[in-house]
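Trainee: structure for the following, please:
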Amino acid sequence: MILPIVAYGDPVLKQEGEEIEKDYEGLEQLIENMWETMYNARGVGLAAPQIGKSIRLFIVDASPFADDAAEGEPDPKAEGLEGFKKVFINPIIEEEGEEWAFEEGCLSIPTVREDVYRKEKITITYFDEDFNFHEETYDGYAARIIQHEYDHIDGILFTDHLSILKKRLLNKKLTNIAKGQVNIDYRMRFPKQKRRK
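Mentor: Got it, this is the predicted structure:
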């Protein structure tokens, strides 16, 4: 089932998610719905807070980056992304290395894209959808996508990484998104949209 994606300005996007147990009610269906919702919106990642659930769960499918690299010049940051599709539950992340800039967007903040600096390498421990434990290290786009989604379960948006000046310049656009005054082609829930009587 395709769920509405929560738009910028909703308090759930600023809450730190809670860890979940293996017997979390409806987990399998929730994950299935998240995949369907993410693909419908043509995203590469989706975190549970973006569908209104304040829990430590996100999904990633980075294969579009591998497809883009295959079509153009080879990109070392896209190596290993073919079939890179994972569920991350209760993750813990460690970041290291130099920071690099990359233009990020977010399904909860449509039409806004800005350069964000992040560390180049991460080590992450997490449980998959079957609650098997993993410890893995990533760099390049894989690390970037995971860091972006991990921020969501900590109540952080990519716009929080921007300078005060940049945020000020985006303020009207962000306010309009919260009000639903944005042109999108996937389901969203807007926190400040006026209800029709």
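Trainee: from now on I want contacts and neighbour counts done on CA atoms only, so please keep to that.
Mentor: OK.
Trainee: show me where the chain has strands.
Mentor: Listed in chain order, the strands found in the chain under DSSP state E are 5-6, 45-47, 57-61, 85-104, 114-127, 133-139, 188-189.
Trainee: so which of those is the most packed in?
Mentor: strand 45-47 (a mean of 27; mean count of other CA atoms under 10 Å).
Trainee: these two touch, right, Asn176 and Asn183?
Mentor: No: applying CA atoms under 8 Å as the test, Asn176 and Asn183 come out as separate, 10.4 Å apart.
Trainee: one more to line up against the first:
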Amino acid sequence: MILNIILYDNPILRIKGKAIEAFDQQLKDLASDMLETMAFYKGVGLAAQQIGKALQFAVVDVSSSKIPSSLLIGGKPVPVEEHMPLFLINPTLKYTRSKEISNEGCLSFPGLRIDVPRSKRVEVNTFDLNGKPRKFEAGGFLAIAIQHEYDHLQGKLFIDYLSAEQRKTIKEDLERIKRGEPILSNKDKE
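Mentor: You can find the predicted model right below:
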């Protein structure tokens, strides 16, 4: 079932998710709905907050992206597409000090793209849909997507990385999103 995406300024986007305690059919049904919703809106990640549920649960699938990703399980590289989709359930992340700027969008901010500093690699401890612990390292686009979704689970948004001056430059776009209007292209703003 395709779910509604919660847009910017809805308070639930600022709520840290509650831990998942039951690895049951209800969670599997939610995962299926979230994957279907993410695919419908052409996203690569979706957090529970974005569909109105403050939970420590997100889905990620970068298999359709042309941007390089890497995945290591047990310290060994594995084909990323063979492990998609990923389910982040009660995840914890360990970041590298090395950062890069990522140009990101977000389903809760349709049409908005901003530059965000992200760790180049991230170590993830999480659970699968059956409650089995999983540990892996991600790099490239997969690492960016995981960090973006993890932030959602903590009630943090990608616009929080902007300085006050940078925030001023997107103020009009944020107001349009709040009103449910499309963001104007630079050409349309002139």
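Trainee: need the TM-score between these chains.
Mentor: Once the chains are laid over each other, their TM-score by TM-score structural alignment, normalised by the length of structure 2 reads 0.86; 174 aligned residues with a CA RMSD of 1.5 Å.
Trainee: make TSV from the strands of structure 1 and add distance to Gly26 of structure 1 to it.
Mentor: Putting the strands of structure 1 into TSV (distance: least, CA to CA, whole Å) gives the following:
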stretch	distance to Gly26 of structure 1
strand 5-6	19
strand 45-47	16
strand 57-61	13
strand 85-104	14
strand 114-127	16
strand 133-139	20
strand 188-189	22
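Trainee: next one: Phe87 of structure 2 from Leu27 of structure 2, what distance?
Mentor: Here Phe87 of structure 2 is placed at a distance of 11 Å from Leu27 of structure 2 (CA to CA, to the nearest Å).
Trainee: how about the helices of structure 1, start to end?
Mentor: Secondary structure of structure 1 (DSSP state H): helices located at 27-40, 63-71, 140-153, 164-179.
Trainee: what about the ones you listed, which gets the closest to Arg56 of structure 1?
Mentor: helix 140-153 (5.4 Å; CA to CA).
Trainee: how far is that closest one from where the chain is centred?
Mentor: Centre-to-centre, helix 140-153 of structure 1 and its host chain are 7 Å apart (CA atoms, centre = their mean, to the nearest Å).
Trainee: list the contacts of that helix.
Mentor: Residues from elsewhere that reach helix 140-153 of structure 1 (CA atoms under 8 Å, 6 or more residues apart in numbering): 13-17, 44-50, 54-60, 62, 65, 76-79, 81, 91, 93, 118, 120-122, 157-158.
Trainee: on average, how far is it from the matching bit in structure 2?
Mentor: Superposed on structure 2, helix 140-153 of structure 1 shows a mean distance to its aligned partners of 0.6 Å (mean CA distance after the TM-score superposition for structure 1).
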